[in-house]
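In: What follows is a predicted protein model with its sequence.
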Amino acid sequence: MFSGATQGLIFVVIVLPIAAVVHAPGVHAHLSVHWWVVLTLVPLACLAMTSLGLLLGTSFEPRNTGVMFGFVVLPLVFLGGTYYQWTRLSLVHVGGFHWLQVLVLANPLIYITEGMRAAFTDTSHMPLYVIYPVLTAFCVLFLGLGLRNFRHRVLS
């Protein structure tokens, strides 16, 4: 397993160049790389997701890994904005309240995917002045709780 920093480096050095030139016939990648966002967001995202991994790994018993994937990982992925833009969720509403768009704001992956949109495209995205502080807060929260759980497991 690679560390978060190594994963970020692999992404920038290997995955990004391949994705820029290798794709399905008839599909053309329209990348507009904003390097300062890539070089700051990728390490922050790696640290946040590594911290989340530490938190999840110390919160669930090994025999409950399947439960963790079903109730934590799958909702994170499917509500993480990878397959749609965050603004498209405004179409889902009850009584004028955009409940799903508000609910997904508790998902750290939505900030990463919106940040990646900002880093690699010129399409609309969540403002960067929202993405960076929220991702940093998630990182601090996950790392703090993960280290606390880790200490508790080691000392007990």
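Out: Received it, and whenever you're ready, just let me know what you need. For clarity, every value in this text was computed on a predicted model and none was experimentally measured. Numbers count the residues shown, from 1 in each chain.

In: From now on I want contacts and neighbour counts done on CA atoms only, so please keep to that.
Out: Noted.

In: contacting residues around stretch 35-53?
Out: By C-alpha atoms under 8 Å, 6 or more residues apart in numbering, the residues outside stretch 35-53 that reach it are 3-5, 7-8, 112, 115-116, 118-120, 132, 135-136, 138-140, 142-143, 146.

In: here comes the other one, which I'd like you to weigh against the first:
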Amino acid sequence: MARFKHYDYNQTKMIPLRFADQIQPGTFEYTLSHVVDHDLDMSLFESRYRNDYNGAPAYDPAILLKIVLFAYSRGITSSRKIAQACRENVLFMTLSADSQPHHSTIAEFITQMDDVIAPLFTQLKGAKPFRFTQGMHSHAGAWERVKRSDPFNVPDDSLIAFSFPPR
């Protein structure tokens, strides 16, 4: 009779996970996070929130912007699917700092902040391409993954442009 290795689906395994280590330099999500954190003027969002003295704390617009743009780059445009990804996908968990925003929060952010989000990318238009570590490169609101050997030789199929889906 054949023998097989023992397995047990009821066993418990704890896997430590540090979210900051999940986004590797040289990846699209690393560049997206870096640009949102360091290059975009996120103060445009603050005037939209009126919860200084009362009301629940809001999700940081930088986090919401990161997960929405990352989702759109992956072809995910449904707020329910984005919320699901924040619960199930490690990269979305990392970009959202495991905050797991509700789908209605994501949908509200997209619809109410559309006029604030679009001008953020005009900050990048006309700027010279700037290079990040590990071969990432951005120009005029479009993100391009470039070859590490030649940062200005970009294959045609590597261009990912952000645009919000039509309403």
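Out: Happy to help now that I have it. In this text the structure is predicted, and so the values were computed from the model without any measurement.

In: TM-score for the pair, please.
Out: Laid over one another, the chains give 0.27 as their TM-score (TM-score structural alignment, normalised by the length of the first structure), with 80 aligned residues with a C-alpha RMSD of 5.7 Å.

In: Give the burial count for Glu108 of the second structure, as a bare number.
Out: 12 (other C-alpha atoms under 10 Å).

In: What distance do you get for it to Ile117 of the second structure?
Out: Distance of Glu108 of the second structure to Ile117 of the second structure, given as C-alpha to C-alpha, to the nearest Å: 13 Å.

In: How about Val68 of the second structure?
Out: The value you get for Val68 of the second structure to Ile117 of the second structure, if C-alpha to C-alpha is used, is 11 Å.

In: The two: who's more crowded?
Out: Using other C-alpha under 10 Å as the criterion, Val68 of the second structure and Ile117 rank with Val68 on top: 26 against 18.

In: now Pro17 of the first structure, what's its secondary structure?
Out: On the three-state scheme (DSSP: H, G, I helix; E, B strand; the rest coil), Pro17 of the first structure is labelled helix.

In: what's the neighbour count on it?
Out: A total of 11 residues lie near Pro17 of the first structure under the criterion other C-alpha under 10 Å.

In: Equivalent analysis for Leu155 of the first structure, please.
Out: Neighbour count of Leu155 of the first structure, defined by other C-alpha under 10 Å: 7.

In: Identify each buried residue in the biggest helix by length in the first structure, please.
Out: Looking across the first structure with DSSP state H, the single longest helix is helix 128-155. For helix 128-155 of the first structure, the neighbour count (16 or more other C-alpha atoms under 10 Å) marks 128, 131-132, 134-136, 138-140, 142-143, 145-146, 149-150 as buried.

In: do stretch 43-61 of the first structure as well
Out: Residues of stretch 43-61 of the first structure classed as buried: 43-52, 54-59 (neighbour count, 16+ other C-alpha under 10 Å).
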